[in-house]
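Asks: Give me coordinates for this.
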Amino acid sequence: MPAPPPADGEHPALIAAAEEAIAYGGPPGRFRTLPSIDVLNGEIPAAFLKDKLVLVGAMAPGLGDRYATPAAPHGELTSGVEIQAALLQTLLDGGGPRTLSATGVLILSLLPLCLLLGGFLVLRPFTNMVLGVILILSTLTISLIAFLALGLWFPPAAAGAGLALAYPFWSWRRLAVAFSYMQNEVEALQQESSPLPISALAPLRLQGDVVAKQVNALRAAVKQLRDLDRFMSDALRSLPDATVVAAPNGRILLANDRVRDLFGPDLNDGARLADLFQALGEPAWRRFLDQDAEAQDDIRGPAGQVLRIATAPLFEADGRLVGHIVRFADVTRIRAAKRQREHALQLLSHDMRAPQVSILALLDGTQSRRDPAFERRIRDYARLTLDLAEGYVQLARAESQPYRTTVLDIGELLMDAADTLWPQATGRGVTIQTPDAAGEHLVEGDPALLRRMLMNLLDNALKYGPAGGTVTCSLTSGMEGEAAVCVVTISDQGPGLSDEARRLLFQPFGHGDADHRGAGLGLAFVRTVAERHGGHVRYSPGDVGATFILTLPRTTDADEAPE
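Replies: So this is what the prediction gives:
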């Protein structure tokens, strides 16, 4: 505050012109003192007092002229004359510490508070606490350095108090808002109808005060979400088909064990839908994710399996697309059963019906039943019906029944098949030339099915070769790529097959001859048995007749066979 004006008769020099901060410079007793009685008695030399400013005052403890000052470290009182001496020394030294203006103090007090409030918006609670402590210490340090080094006094109390009060107030406010939000969300979650009422299995019990009830409600909501997550994980894992959950960009988020069994090493960390479809030989995979269409289609895998691909979009509660569920269902057996059903319908509706109609037509006709041709025709039609039924039954067994495998010599099976068909060959005057029995040609498979397969090939050569001709059989062992194989070759001297007959070859009811003799199931049986044994069969045209080449995996150790 400015000094009051001088009273009437008072000398203006005795009135301070302005407020002045005193720099004490140390505790009481810093200035040299002399007893006044020694000066008056002349005991103090005059030279000692020459050119010095001397202040006279009372310093005795009992006189009461003593005051508390900030320079006293232990609470000692400082005499009034020492205070006057400190003030005089401050004036002689050019003045004491300067105090900032009110505006400057306000700005410096609000600046750390604004920094702390800014940290509340972007930092974590623990980091905010560390920031608050750092700002308080920084404020005190800056105030001390300014006072000692620059002679500038900045009171840090306001800034420190603001920082100390801001953190608990802001923490309380943040906690209250977060708690209110969680409470509202928990209540909304409890009121929403869920297709999976898992919470009904563990009824919610709200007991205690308000805080305890809110904590219990939050605990129950978290438990319900965990149970739902566990339910969804178990449901995905227990699905019978390979199923994945993928993000909109195709990255796989979840996959069950069936997917790993289907794709093996192709399903690694960071795998995408494109990788899975590429492994299946289907590059145009995005067409399955079209949410406007029912994306269901069949693709054939590299191992020959038929997979039904079905997708369904996943949406958030607000309707935003967050991914897709993709199912890979193995429908190979279903397709095989469908083909068998179609074959059975064809067999019953046409192939077996035609000879029966022919028999009835002969019986209802005018041809004499004593005519030898009449009996022969009925016998042929009946035998064709039996061949159709037997061929269909054998084909169905070859496609579906489990095989009884053992290690055997394919050369011996070829000899047995030729011996079985010797009566038919003799009746037509056909010679069956079989290979020499030198060396073993071991394969692993079902003896009955392999024998039947070789008989079908020989019977086919006898049927379409000329009477009095020759059917040539050969057997060799060799390599096909890196695999050891046995190769059986059966050739006849017939007319061979046309291009149309070759296209239908090895298909059920796909007759390989022009006059449609036979049931059309023998070569389909041969192909099925060969493929199920890991081999294959093919037709090779020659200058004369037709040649069928059967290839089967060869085994070199009889101990490799399962018992």
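
Asks: Please make it C-alpha for all contacts and neighbour counts, starting now.
Replies: Noted.

Asks: For the stretch 401-550 of the chain, which segments count as helices?
Replies: For the stretch 401-550 of the chain, the helices defined by DSSP state H, counting those that start in this stretch cover 410-420, 422-428, 447-464, 499-504, 522-532.

Asks: Setting aside sequence-adjacent positions, which residue approaches Asn216 most closely?
Replies: Leu206 (6.3 Å; Cα to Cα, 6 or more residues apart in numbering).

Asks: swap in Thr385?
Replies: Per Cα to Cα, 6+ apart, closest to Thr385 is Met352, 5.6 Å.

Asks: Here is the second sequence; please produce its structure so I can put it next to the first one:
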Amino acid sequence: MLDPGNAPSRRPLASTKPLLREWLLALTVMSLAVVVLSSASSFARIDQAIYDITTRLTAPLPPDDVLIVAIDDSSIDALGEWPWPAARHAAAIDALRRAGARAVGYDAGLGAEDEAALAPALGRARAAGVPVAMPAAFRAPGANGRAYDVTPPPAGALPSHAQVRPDDDGVVRRLSLALDGARRWPHMAAALAGERVMRDLPAFARPEGPLRLSTQGDRLVGFRGPAGSFRSFPIAAVLAGEVPRELIEGRVVLVGLTATGLGAQYATASSGGSGGMSAVEVNASFVADLMQGRVLSMADGRAALTLALGLLWAVMVAMLLLRPGLAGVFALLLVLLVLLLSAAGLLTTGNWPQPAAAVVALLVAPPVWAWRRLVVVNDWMTRELDQLGDLGLPKRRQQLASDPVTQATERLAQTIDRVQELRRLADAALRGLPDATLLVSGSGEIVAANGAAEALFGENPGRMAVEAAFKGNELPPFRVDALTIPNGPWHGEFKARDGTMREVRYTPWRDADDRPLGWIMRFADISALRKAEAAREEALQLLTHDMRAPQASILSIVDRAEGLPKETGDRLRALARRTISLADGYLQLARADAGGYAMDEVDLAAIATEAVDEMWALSTERNIRIRSVRLDREALSWGNASLLMRAVVNLISNAIKYSPVGSEITVQLKADVKDWRLDVIDHGPGVSAEVQAQLFGRFKTSGDMGGVGLGLAFVKSVAEGHGGLVRCHSVPGEGAMFSLYLPGLRKKR
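Replies: Below is the predicted model:
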């Protein structure tokens, strides 16, 4: 079986903090990765994809006051091939003026060469208060090394630009409020939205050095849905007067190319897989934003980075504190929350927080941490399984997979099987104990009982059953506080309800880390032992009585006998006294050997002083002086005062017996580390090494001084019964020193 004393020390996973160190390392590495990747705009494409999906899902309805007049395929069929003469465009402007349009944005590729044909119509529109905005045409690079060339719109039209610049992925998401070069070109949508928007445009920034176009006031476009979301009429229908006035009156009208092959089609954030969107529809959404005061913008990179790091740390803390399953759910909920709040922020404030870094961090952190935790746990589990070995049980043949994780899992399963076997073995050992035994938990509940305990207390015993079994012994309730006291009230010998005498002992029950789990309690049936001891005591009393009574009678007869020779009388008296001494010594030795005597706090100095006083008469009779050294100082120990007194008396009487007349005996008490040492020193003939080897045996003496050989055996038995010992130091011819070692009170307690 596995020896707990020699078992390798365990290194619990929590005590060495490998998981915490790995967690800090993973958090640091992932935080640095988020910072580096965010700085390199590595999450831009993901952000764009999330923004596009959010835009499609949250697109507001197109406003009713923005209308598209399309130069579409049906108009081309009805009015002839493209390009049309400027007069036709002038007719369209007049038709829109007469229908009551609020403003007109006309993007049909018209330039200064069309000015003569368009001027009257533009003048009539301006006189009617209907502004007409037309975009300039830009070519970059320009001729003769110029950065760009520009073809301005016809005079009388509001000059503007209608440049559409897709992002790096080819998708249109933003437009510029103005283009600044040699002069400012506001966006056609800004020109149509009114004076308020024009006043709020960024300040004109004339480029330094060679003239180049620079964009000002980039804004995200709040697309109102996929292509075809705005109300639209063919320009042929407008020219033919087929569109009711009330559908045009008071509205901003954008005229643009939608016919196949004429105008560019752009992929937009809201188009998805539904196809391209014409420039006029892109501009319609931008006009709607400016007219409604809806400003859409991207959060700066620092805010996005702060959001990503904060959520990364939050989910990492959750994964450290929560179970893996709950931590994963928490991470997914955070992802959903980030996406919902981003969409809500775009709808309510117009600000897009660029959540891609946060979403990626939340999705990557759980598998990364799971991988690192699996590595740490697998290494720790492998070490622990190596240390556990076979738990002292017979070895089994192992069939392990080559994969390390699967291998560790299979080893763990085998170890669990071994633990189950060990548990069954422990249960069998508990039930096989002859004494009634209980396992008591730290809360005082009885968690296991063997068959002997169930016989004593009943099946599935509880605390009340234990109390009832020992009712009448004046014991406190069977509770935890009574068991936590060493040698407490439930520790001792008690009479049980079934009439048996029970010795109750308990010891703490601890786990592998030496933490208390409860107590193991034993209720040993000592009835037969106590009966045997009583019979033994009775036999000893009878034996000593039968030995003493005849000898006392012999002494009485010898003392009264007349005519008995003195030498014969003295010899008979000596033999009788020897027999009485033998009986007394044997009785004392038997009691000392029996053990289990009552112990209490005693003062060894006081016991030694009392023993010296008791031996005073005998020492005076032989003119021997007893000198006491350091017997005036308290020397506390734990023992039986009567037995210790008799042991010291035996040592002093032996010294008197073997000391020459007129000599001196020293009785001294010394502290020896945590023990006390009582020395009895005489100046007698000494004891040879051969005799010392058997001096403390029964019926062994050191000379012809009339001893029976039980006194020193008694001293040895008492010393060992108190957890001490006795030693003899002697050189023949130089006397002897007998030393009695007894534990100090601190050591015993």
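
Asks: which one of the helices of the stretch 401-550 of structure 1 lies closest to Ser400 of structure 1?
Replies: helix 522-532 (10.0 Å; Cα to Cα).

Asks: quick revisit: check contacts around the residue nearest to Thr385 of structure 1.
Replies: By Cα atoms under 8 Å, 6 or more residues apart in numbering, Met352 of structure 1 lies in contact with Thr385, Leu388, Ala389.

Asks: which stretches of the stretch 351-500 of structure 2 form helices?
Replies: Assigned by DSSP H, counting those that start in this stretch, the stretch 351-500 of structure 2 shows helices spanning 356-388, 404-432, 451-457, 463-469, 480-483.

Asks: nearest to Val29 of structure 2, of those helices?
Replies: Closest among those, using Cα to Cα: helix 356-388, at 10.6 Å.

Asks: Check which residues of that closest one are buried.
Replies: Within helix 356-388 of structure 2, the residues that count as buried by 16 or more other Cα atoms under 10 Å are 356-363, 365-366, 369, 372-373, 375-378, 380-382, 384-385.

Asks: Equivalent analysis for stretch 224-239 of structure 1, please.
Replies: Result for stretch 224-239 of structure 1 [16+ other Cα under 10 Å]: buried residues Gln224, Leu228, Leu236, Arg237.

Asks: Please identify which of these is nearest to Glu82 of structure 1.
Replies: Gln224 (77.6 Å).

Asks: Aligned counterpart of the closest one in structure 2, please.
Replies: Here Gln224 of structure 1 is matched to Arg418 in structure 2, going by TM-score structural alignment.

Asks: Who are the contact partners of Ser297 of structure 2?
Replies: Arg219, Leu220, Gly350, Asn351, Trp352.

Asks: and Tyr741 of structure 2, that's in a strand?
Replies: Yes - assessed with DSSP: H, G, I helix; E, B strand; the rest coil, Tyr741 of structure 2 lies in a strand.

Asks: tally of neighbours for it?
Replies: 23 (other Cα atoms under 10 Å).

Asks: What residue, apart from its backbone neighbours, is nearest it spatially?
Replies: Nearest in space to Tyr741 of structure 2, with sequence neighbours left out and distances taken as Cα to Cα, 6+ apart, is Arg677 at 4.6 Å.

Asks: Now the one you found: which helix or strand?
Replies: Element membership of Arg677 of structure 2, judged by DSSP states H and E, is strand 675-682.

Asks: what range in structure 1 matches the helix or strand immediately after that strand in the chain?
Replies: The first helix or strand that comes after strand 675-682 of structure 2 along the chain, using DSSP H and E, is helix 689-692. With TM-score structural alignment applied, helix 689-692 of structure 2 matches no range in structure 1.

Asks: any idea how far Thr382 of structure 2 is from Pro516 of structure 2?
Replies: Using Cα to Cα, to the nearest Å, Pro516 of structure 2 is found at 27 Å from Thr382 of structure 2.

Asks: What span of structure 1 is the host helix or strand of Gly569 of structure 2 aligned with?
Replies: According to DSSP H and E, Gly569 of structure 2 maps onto helix 566-594. Here helix 566-594 of structure 2 fails to align to any part of structure 1, judged by TM-score structural alignment.

Asks: How far off centre is that helix?
Replies: Chain-centre distance of helix 566-594 of structure 2: 74 Å, with Cα atoms, centre = their mean, to the nearest Å.

Asks: Now do whatever helix or strand comes next after that helix: which elements does it pack against?
Replies: Remark: after helix 566-594 of structure 2, the chain's next helix or strand is strand 600-603, criterion DSSP H and E. Strand 600-603 of structure 2 sits against strand 636-639, with contacts defined as 3 or more Cα pairs under 8 Å, 6 or more residues apart in numbering; DSSP states H and E.
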